[in-house]
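Enquirer: The following block contains a protein sequence and its predicted model.
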Amino acid sequence: MTPKDWLHTLVAFDTTSRNSNLALIETVRDALARQGVASSLHYSKERNKANLFATLPAANGNTQGGIVLSGHTDVVPVDGQDWHTDPFTVTEKDGAWYGRGTADMKGFIATALALVPDFLALPRQQPLHLALSYDEEVGCIGAPVMLQELLARGQQADGCVVGEPTGMQVVVAHKGVNLFHCHVHGKAAHSSLTPQGCNAIEYAAMLICRIREIAEHFKQHGPYDQAFDVPFTTMTTNMIGGGIALNTIPERCEFSYEFRNLPGLQPKALAAQVEQYVQDVLLPRMRQEYDSARIDITTGASAPALEASEQEAITALSRALTQDHAVRKVAYGTEAGLFQQAGIPSIVCGPGHIQVAHKANEYVEIAQIETCERFLRKLAQSQCA
């Protein structure tokens, strides 16, 4: 199968994160098995989703070391978007392939899968690995399950290429992503009897304003890294809900917030600033009005930042193969930070552009897939030296 054939196959599976990805994973598993390549699947707790890890051994049968080609199989929803074509059918137009996930990031996966027969035919002295994950789009949930399994069985790798859409340019750093959910519990009362209640929305608003103040401090005072498109740590509140009626003091308010930290900035320190404000300022005031008031903050999904070393072999190899020596750092997160945290040096490089990801009429240029194909061929050939 060609990259185009594989892309048609992969996009046809509606692997929106709310859905199962098992049909896609099992299709890939079976295709690899027909070529003599065994895969291990690592399931979610509900067993409705799975990661896939497959090793193409070196010519001498060695399965340790080598390079991982990593991609996530889930995609974001198409709900409410103005698609001009069927998002789950690849449509070719104006030198590009349109469809959900073509750029983010089934184009990379399709290219890697199409090249498996060629990879197997090469006299490689090192193995190549394929790592496909679930639920990256909702907080990099699947990859840690896979990495824990690989660690438990002693699987080693020398480097990883995460094929997120970068225009086939090498990205050496990205921010960490940390999600939080806050539940403010006050006391309901009729709005004409305000002093008898404890207004959860108002106290939530105070905390949201404090989060904004912390964000402004980072914007004004840093630390900065000008290689990033957004060169400072950011904090934003992105969802909120509360109240039951116009004439009722709200008993509860819930909101979700995130911060995206520069590499080197510890997420725990940021979380502690929010918690300190809750404990020192908000709760004492709330409990003057209602002694059982509380604020619960739970940690959601998170993914660590990436900061690749220029001295690592995978960085040097990727730069040599692409002839790209610019330093690029991005604000969005990927699974590369997780691989690095697991001791596998990683970079990000894949076909397509992040600017069209998650949008209606997502596409990948055919020329980008062709560039990716050349890159992966050279990467595999470099293992033959």
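Expert: Looks like it came in fine. Residues are numbered from 1 along each chain as shown.
Enquirer: CA atoms for contacts and neighbours, from now on please.
Expert: Will do.
Enquirer: Which parts of the stretch 51-200 of the chain are strands?
Expert: Using DSSP state E, counting those that start in this stretch, the strands of the stretch 51-200 of the chain run over 67-72, 91-93, 96-98, 128-133, 159-162, 173-174, 176-185, 189-190.
Enquirer: Of all these, which one is nearest Arg210?
Expert: strand 176-185 (13.4 Å; CA to CA).
Enquirer: Contact partners for Asp74?
Expert: 15-17, 21, 133-137 (CA atoms under 8 Å, 6 or more residues apart in numbering).
Enquirer: now swap in Val28 and tell me
Expert: No residues are in contact with Val28 under the rule CA under 8 Å, 6+ apart.
Enquirer: residue ranges for the helices of this protein, please.
Expert: 3-12, 22-34, 107-114, 116-121, 142-152, 200-221, 267-277, 283-289, 313-322, 336-341, 366-382 (DSSP state H).
Enquirer: Tell me what angle the second one forms with helix 107-114.
Expert: Helix 22-34 and helix 107-114 meet at an angle of 30 degrees, taking axes from the mean of the first three to the mean of the last three CA atoms, to 10 degrees as the criterion.
Enquirer: same deal with the first one?
Expert: For helix 3-12 against helix 107-114, the angle by the same axes, to 10 degrees is 120 degrees.
Enquirer: tell me what helix 3-12 is packed against?
Expert: Contacts defined by 3 or more CA pairs under 8 Å, 6 or more residues apart in numbering; DSSP states H and E place helix 3-12 against helix 107-114.
Enquirer: got a list of contacts for the helix it packs on?
Expert: 1-4, 6-7, 10, 69-71, 101, 163-164, 350-352, 364, 369, 372-373, 376.
Enquirer: Now that helix: buried residues?
Expert: 107-114 (16 or more other CA atoms under 10 Å).
Enquirer: Now find how far off-centre that helix is within its chain.
Expert: Here helix 107-114 shows a centroid-to-chain-centroid distance of 18 Å under the convention CA atoms, centre = their mean, to the nearest Å.
Enquirer: The structure to be compared is supplied as follows:
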Amino acid sequence: MSSLPDLQSSFTQLIAAPSISSLEAKHDMSNKPVIDLLQQWFTELGFECQTPKVNDSRDKHNLVARLGQGSGGLLLAGHTDTVPFDEGRWNSSPFELIEKDNRWYGLGTCDMKGFFALIVEALKDLPVSEFKKPLTILASADEETTMNGAKAFAKETTVTPDFAIIGEPTSLKPVYMHKGHLAQGIRVTGRSGHSSDPAKGLNAIEVMHKVIGQLLKLKQHLSENYRENAFSVPYPTMNFGHIHGGDAANRICGCCDLHLDIRPLPGMELADLEHMVLNYLAEISAAYPGSINVSTLYPGSESFAGDANSDWTQVVEQLSGQQAQVVNYATEAPYIKQLGCQTLVLGPGSIEQAHQPDEFIDLAYMKPTIELLKKLIYKVCIK
């Protein structure tokens, strides 16, 4: 007799197992409890499971579950971690599944632990003994921070699927292209002193003013010289997200920090963007030797470009009843694509609920997602 939980129970158990990823050690959590649950369920379904530890992580693991032999087949991928939650802004516990207004609320319902529960539910009704091509499940670590789980899998695995689906929330619309992400910190170190004699110091805020002026020129250059009309925002964006400097009106500011975010189009390498930033600031750096430091805040994410006209895109469009689209946010797709497989991002729920207080997934997605997963698995692994 099967001990697999029903769909609501599997959602409940996954949400009750905190798996927050954070660059700050005090907020970061191991994802091992989620990995253990998934390993138990997929093992019962007949999968061979491995749970390799991810290097350079705080006790993070991937799950690689495989059913069937040989090369090719289908990879269903997703991440086991969540973002931190806003204390006091949730109307219920983030780690308790709450049903209200035909929605399931909880941290990870939409983005995206719930996807694995839906895979398990789809597999219950499939003749797994009849698989002609292998099905692989990747449950990765640290997507919300470094993407080290997906990067390690792409580097180390011997799995060679023909096709891949990454189950991020896309409202069940296939996504074949998205932008990347680069986050940089710029620190200007000046010389503090009494405000009554500015010449005796170096005001870091004034130097940062010059820095921002150059970055605005770079922002304009990016918007005027790079374009992909498939995107709703068809150019690379730059955002100044954080700035801090100084401590008193009557002191010359000795230090000023700026954090910025750049979203490159497919075909733009992160390393090239980093060089652009340095080149645009070179003249100021020469005028104020040793005062300007540019660093990467956290590992960036490459952009992703699949093929809107590929056989796989056309199959998924037909089975989902939705036309393939592009999005502005980043996923693990560029690393999964390194396996040589045709890759799409497609999953239940809306990205509008991701990273929000009271995250939820609408129950209207449950049956269509399960049916679509069955069709995709049958198409690739059984037919």
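Expert: Happy to help now that I have it. Everything numeric in this text was worked out from a predicted model, so none of it was measured.
Enquirer: Superposed, what's their TM-score?
Expert: Once superposed, chain against chain, the TM-score is 0.89 (TM-score structural alignment, normalised by the length of structure 2); 371 aligned residues with a CA RMSD of 2.2 Å.
Enquirer: and which of the buried residues of helix 107-114 of structure 1 is nearest Leu265 of structure 1?
Expert: For the buried residues of helix 107-114 of structure 1, the nearest to Leu265 of structure 1 is Phe108 (30.6 Å; CA to CA).
Enquirer: Counterpart of that closest one over in structure 2?
Expert: Using TM-score structural alignment, the partner of Phe108 of structure 1 in structure 2 is Phe115.
Enquirer: tell me the contacts of the alignment partner in structure 1 of Gly241 of structure 2?
Expert: The equivalent of Gly241 of structure 2 in structure 1 is Asn238 (alignment by TM-score structural alignment). Asn238 of structure 1 is in contact with 255-258, counting by CA under 8 Å, 6+ apart.
Enquirer: Quick one: those as JSON lines, columns for distance to Val78 of structure 1 and neighbour count too.
Expert: Listed next are those as JSON lines, based on distance: CA to CA, whole Å; neighbours: other CA atoms under 10 Å:
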{"residue": "Phe255", "distance to Val78 of structure 1": "24", "neighbour count": "20"}
{"residue": "Ser256", "distance to Val78 of structure 1": "22", "neighbour count": "20"}
{"residue": "Tyr257", "distance to Val78 of structure 1": "23", "neighbour count": "18"}
{"residue": "Glu258", "distance to Val78 of structure 1": "23", "neighbour count": "21"}
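Enquirer: would you turn those residues into CSV with distance to Arg328 of structure 1?
Expert: Output for the contacts of Asn238 of structure 1, formatted as CSV (distance: CA to CA, whole Å):
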residue, distance to Arg328 of structure 1
Phe255, 33
Ser256, 29
Tyr257, 27
Glu258, 23
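Enquirer: among those, which are in strands?
Expert: Using DSSP state E, the members of the contacts of Asn238 of structure 1 that fall within strands are 255-258.
Enquirer: Tell me which two in the residues you listed are the farthest apart.
Expert: Among those, Phe255 and Glu258 lie farthest apart (CA to CA), at 10.4 Å.
Enquirer: Residues that sit against both of the two, list them.
Expert: With CA under 8 Å, 6+ apart, Phe255 of structure 1 and Glu258 have common neighbours 237-238.
Enquirer: ok, the residue nearest the centre of structure 2 - contacts?
Expert: Centroid check for structure 2 by CA atoms, centre = their mean gives Thr331 as the closest residue, at 4.0 Å. Counting by CA under 8 Å, 6+ apart, Thr331 of structure 2 touches 143, 168, 178, 301.
Enquirer: Let's see that with 10 Å instead.
Expert: 78-79, 143-144, 147, 150, 166-168, 177-181, 301-304, 345 (CA atoms under 10 Å, 6 or more residues apart in numbering).
Enquirer: What is the aligned counterpart of it in structure 1?
Expert: By TM-score structural alignment, Thr331 of structure 2 lines up with Thr334.
Enquirer: Check Ile15 of structure 2 too.
Expert: Under TM-score structural alignment, Ile15 of structure 2 pairs with Val11 in structure 1.
Enquirer: Next, work out how far apart that match and Pro123 of structure 1 are.
Expert: 32 Å (CA to CA, to the nearest Å).
Enquirer: which of those two has more neighbours?
Expert: Val11 (25 against 15; other CA atoms under 10 Å).
Enquirer: returning to what we had before: looking at the ones in strands among the contacts of Asn238 of structure 1, which one is closest to Ala96 of structure 1?
Expert: Nearest to Ala96 of structure 1 among these is Glu258, at 34.0 Å by CA to CA.
Enquirer: aligned partner of that closest one in structure 2?
Expert: Match for Glu258 of structure 1 (TM-score structural alignment): Asp261.
Enquirer: Neighbours of the closest residue to Ala313 of structure 1 other than its chain neighbours, how many?
Expert: Nearest residue to Ala313 of structure 1, sequence neighbours excluded (CA to CA, 6 or more residues apart in numbering): Gly159, at 7.5 Å. By the criterion of other CA under 10 Å, Gly159 of structure 1 has 23 neighbours.
Enquirer: just Ala189 of structure 1 next, same as before
Expert: 18.
Enquirer: repeat for Glu216 of structure 1
Expert: Neighbours of Glu216 of structure 1 using other CA under 10 Å come to 15.
Enquirer: who's in contact with it?
Expert: 210, 222, 233-235.
Enquirer: measure the match of Phe108 of structure 1 to Glu206 of structure 2 for me?
Expert: 49 Å.
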